[in-house]
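**Q** I'll drop the sequence and a predicted model, then ask my questions.
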Amino acid sequence: MVVPSTMNASSWPSEEELDAVRKKVAEMSGRNVGDVRVVACPYRICPLGAHIDHQGGIVAAMTINYGVLLGFVPSDETEVLLQSGQFAGDVKFSTCELQDPIKNPENISWESYARGALYALQNGGYDIKKGIIGFICGVEGLDSSGLSSSAAVGIAYLLALENANNLTISPLDNINLDKMIENKYLGLGNGILDPSAILLSRSGYLTFMDCKTITPSYVYFSELNKSRQPEGGQLAFKILLAFSGLQHNLPKKRGYNTRVSECKEAACALLFASGNANMEPLLCNVDPSSFEAYKGTLDVNLAKRAEHYFSESKRVAKGRDAWARGNLEDFGQLISASGRSSIDNYECGSKEMIQLYEILLKAPGVFGARFSGAGFRGCCLAIVNPNRAEEAAAYVKEEYKKVQPDLVSQIPCDKCVLICEPGDSALIISADLM
């Protein structure tokens, strides 16, 4: 569905960004600039609910005012022709081609997400006859940053192909289609956190997604305590993203899938011990009392994974209440506790990521911090007092440079620490509706 943009002066994408993408697609296709439509898919953060979406848990998420832009026009026939702002070369294939799942993670490239979108639509029973001519770009340097850029790219291709073929597909169905890209085509064990945040977020709200029932709910910040918001309409918080400089993909994929398997193994053992072996081996199907009763029977690693799931679920529930009250101090403490559990119980992260997390905890004005994404590479997030955001960003950059000078030297100066604001959900912007 095409919707008019509701952008304001501080929102993303800017008119300059949109114009640049439209002009590039017009050059590629020979069409008028006014014919080009642009999919805007924001990046997401997950303040609470780390690593429990694939176990059917409840997660909290919001988007930010940065993301992926895919300008496109429908092609005359079945051809898909794509170019990227980050990667060289053209990608060409036909929508008539049947896409086979990728067998080796080392073979995943930037074109895999476009082919994966076609694969998901084909296997979802949708008739895709028309291709697209498109140009995709994101924030340079953030393509492996822990902000779900891969989900943003996959969803962008889904929305563009659907639009070109006059298909109206609900956000919930697109969540499942993106999950098919990740799980079936790319071979990753991802849950539905990323696509849910990108497709269902609402500006000003924190989205809570029940990943077992695929049911979203929304809580408006400070709904019960509006007096805590700063005067003059200023945001009560900003989002700090601090980048580690780690860019390697394969260890993350292996580590991520290993943790997912361990969670399922723990669920299987707990369900068997509690007489519920017939249930699907997900930790959301284990009663918390059963975990307390039988956690001593688990292997040490499995017990840690389960401990993270159940403690994180409690933090999400407490975080919902703190958010509704506008209590950023309580909310921030829960975020930081989530980060600590990810290190101690889920055992993700690296030396560099842990250093960055601990620096953020000491930064001025920071309410709370944790890893963003899987935590093996990428960035850490923090919720920060808006009046101290610049000071906090400078502190983090300087302190991280002391412990990781080589990594910091590889990050563009303006991308080392970003100060962000909450965003909105993915949308298609048509030039004639601006």
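**A** Structure's in. What do you need? Numbers count the residues shown, from 1 in each chain.
**Q** only C-alpha atoms from now on, for both contacts and neighbour counts.
**A** OK.
**Q** show me what the longest helix along the chain is packed against.
**A** Looking across the chain with DSSP state H, the single longest helix is helix 300-325. Counting contacts by 3 or more C-alpha pairs under 8 Å, 6 or more residues apart in numbering; DSSP states H and E, helix 300-325 is packed against strand 37-48, strand 58-74, strand 215-220, helix 250-273, helix 328-344.
**Q** 7 Å - rerun?
**A** strand 58-74, helix 250-273, helix 328-344 (3 or more C-alpha pairs under 7 Å, 6 or more residues apart in numbering; DSSP states H and E).
**Q** which residues sit against the longest one?
**A** In this case it means helix 250-273. Contacts to helix 250-273, defined as C-alpha atoms under 7 Å, 6 or more residues apart in numbering, come from residues 188-189, 277, 281-283, 286, 290-291, 294, 302, 305-306, 374, 376.
**Q** pull the most distant pair out of these.
**A** Greatest spacing in those, by C-alpha to C-alpha: 277 and 376 (32.4 Å).
**Q** and these two? Which one has more around it.
**A** Neighbour totals were compared for residue 277 and residue 376, and residue 376 leads with 26 against 14 (other C-alpha atoms under 10 Å).
**Q** where exactly do the strands run in this structure?
**A** Counting by DSSP state E, the chain has strands at residues 37-48, 58-74, 79-84, 91-94, 132-137, 205-210, 215-220, 238-243, 366-372, 379-384, 417-420, 427-430.
**Q** tell me the centre residue of the chain?
**A** In the chain, the C-alpha nearest the mean C-alpha coordinate belongs to residue 148, at 3.1 Å (C-alpha atoms, centre = their mean).
**Q** use this one as the comparison:
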Amino acid sequence: MKQLIKEIQSEFQNHFTGNYLLVNSPGRVNLIGEHTDYNEGFVLPAAVDKSIVLAISANDTQTARIYATDKEQLYKADISSEIKKSDKEWPNYLLGVVDQLRKHGYEVGGFDCVFGGNVPIGAGMSSSAALEGGVLFGLAQLYDLEIPPAEMAQIAQKAENEFVGVQCGIMDQFVSLNGKEGYALKLDCRSLEYEFYPFKRDDIRIVLCDTGVRRELASSEYNVRRSQCEKGVSVLQNFDPDIQSLRDVELEFLLAHESDLDETVFRRCKFVVEENKRVLQACNDLDKNDILSFGQRMYQSHAGLRYEYEVSCDELDALVDIAWKIEGVFGCRMMGGGFGGCTINLVKEQNLDHFISEVSEQYLEKLGQKVKIYQMKVAGGTHLIHNSEVSINAQTSS
């Protein structure tokens, strides 16, 4: 991380002048709670120690000047009036934040920004949310904006929804901004209330195994699943008008009305109802430091995603099947929308090398493909980088 920070500092000094703030904005994993967010349920994500780092300063103009280190591109935008989208796409994640700040009644001026990171792109760790949260946090610091945590997450989400044009939920931005080192964050996707649960096991690593599969099917099937859940709710409301979403449905009630639902719709609803319950049970497991039970719920979650929600794929299932048989693996499941992407694994540190070796060899043998593997730990949310974290030659603020 120190090397990344020094690179960002150097690039800022190459392109701009003056003092700046350094911001660390993390990627995230979702430990458990998949496809529950748009059903107004619960999720249990955590911020991790893979981040976007930004150097940002006010420049006393009405121009945003942004340099992306990974693309080696400088972009300038007039933000004096209506902000226009860029054809380059990547600047829109930052410009969208300025657009939303103004729509929420917060005034900001021009700024200079350099950013780069070590969040794996395409691995489902929400590098876009980290970038949005990072520039939002930096601008709030520069312009003394007092924005409550939930509103800050909503601003970042709407920047992606309305300006970038990606219909993501709020989980990614919320945990990236508000994560806490050593804790998972349980988020109520209806009320946006949140609680922290301890995840302080230094002997356990979070490991992502990336299938390398990216399928367009995920977007269309996501909409299908959402529609099926809404169909289930509309039927169940005939028997209980107080039901607003699957969040309000108990499993016993759902089972009692199985015959009233289309078979596929029933299976989709059953998964969501059970997954919500698993999140709450998993929180209790963390309170008790019962990582064995927590891990079993991860396997149960994957089984539901595989057989009831039907959003897994051969590559993901192979990785889960491999992990199940390796000593020192507490739990494993697919993470994200499905049809590709990563599995998330909880692995005992002393078994880590063996795990990596076995997964790599067996995945190549079974599927003829290499798997990318990323290790990480639970970390804090978006924050300013201070002198204690790296030797800084330019001024930072607290």
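**A** The structure has been received and is ready for your questions. Small disclaimer: the values here were computed from a predicted structure and weren't measured.
**Q** so which of the helices and strands packed on helix 300-325 of the first structure gets nearest residue 193 of the first structure?
**A** Closest of these to residue 193 of the first structure is strand 58-74, at 7.0 Å (criterion: C-alpha to C-alpha).
**Q** in the second structure, what stretch matches that closest one?
**A** Counting by TM-score structural alignment, strand 58-74 of the first structure lines up with residues 42-58 of the second structure.
**Q** then stretch 169-183 of the first structure?
**A** So stretch 169-183 of the first structure is aligned with residues 147-161, judged by TM-score structural alignment.
**Q** before we move on, back to that, now the strands of the first structure as a markdown table including mean neighbour count and distance to residue 175 of the first structure?
**A** Formatted as a markdown table, these follow (neighbours: other C-alpha atoms under 10 Å; distance: least, C-alpha to C-alpha, whole Å):
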| stretch | mean neighbour count | distance to residue 175 of the first structure |
| --- | --- | --- |
| strand 37-48 | 29 | 13 |
| strand 58-74 | 26 | 14 |
| strand 79-84 | 20 | 23 |
| strand 91-94 | 16 | 24 |
| strand 132-137 | 24 | 20 |
| strand 205-210 | 24 | 12 |
| strand 215-220 | 16 | 11 |
| strand 238-243 | 26 | 25 |
| strand 366-372 | 29 | 20 |
| strand 379-384 | 28 | 24 |
| strand 417-420 | 20 | 25 |
| strand 427-430 | 20 | 14 |
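**Q** can I get those in TSV with distance to residue 159 of the first structure?
**A** Output for the strands of the first structure, formatted as TSV (distance: least, C-alpha to C-alpha, whole Å):
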stretch	distance to residue 159 of the first structure
strand 37-48	7
strand 58-74	10
strand 79-84	14
strand 91-94	17
strand 132-137	11
strand 205-210	21
strand 215-220	20
strand 238-243	27
strand 366-372	25
strand 379-384	27
strand 417-420	25
strand 427-430	8
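**Q** out of those, which is closest to residue 406 of the first structure?
**A** Going by C-alpha to C-alpha, the one of the strands of the first structure nearest residue 406 of the first structure is strand 238-243, 13.0 Å.
**Q** how far off strand 58-74 does the closest one point, in degrees?
**A** Relative orientation of strand 238-243 of the first structure versus strand 58-74 (axes from the mean of the first three to the mean of the last three C-alpha atoms, to 10 degrees): 80 degrees.
**Q** average gap between strand 238-243 of the first structure and the second structure?
**A** Following superposition, strand 238-243 of the first structure is found to deviate from the second structure by 1.1 Å on average (mean C-alpha distance after the TM-score superposition for the first structure).
**Q** give the aligned range of that strand in the second structure.
**A** Counting by TM-score structural alignment, strand 238-243 of the first structure pairs with residues 205-210 of the second structure.
**Q** so what touches that stretch?
**A** 123, 341-349, 371-377.
**Q** tell me the most buried of the helices and strands packed on helix 300-325 of the first structure?
**A** strand 58-74 (a mean of 26; mean count of other C-alpha atoms under 10 Å).
**Q** next, the angle from that strand to strand 205-210.
**A** 100 degrees.
**Q** re earlier: the match of strand 58-74 of the first structure: average distance to aligned residues in the first structure?
**A** Stretch 42-58 of the second structure sits 1.5 Å off on average (mean C-alpha distance after the TM-score superposition for the first structure).
**Q** can you give me how far that stretch is from the chain middle?
**A** The chain centre lies 9 Å from the centre of stretch 42-58 of the second structure; the measure is C-alpha atoms, centre = their mean, to the nearest Å.
**Q** for stretch 18-27 of the second structure, same thing?
**A** 19 Å.
**Q** before we move on, the earlier item: could you export the helices and strands packed on helix 300-325 of the first structure as CSV, including distance to residue 176 of the first structure?
**A** CSV is the format used below for these (distance: least, C-alpha to C-alpha, whole Å):
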stretch, distance to residue 176 of the first structure
strand 58-74, 16
helix 250-273, 18
helix 328-344, 26
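**Q** ok, the residue lying farthest from the centre of the second structure to residue 272 of the second structure distance?
**A** Residue farthest from the centre of the second structure, counting by C-alpha atoms, centre = their mean, is residue 259 at 36.5 Å. As judged by C-alpha to C-alpha, to the nearest Å, residue 259 of the second structure and residue 272 of the second structure stand 18 Å apart.
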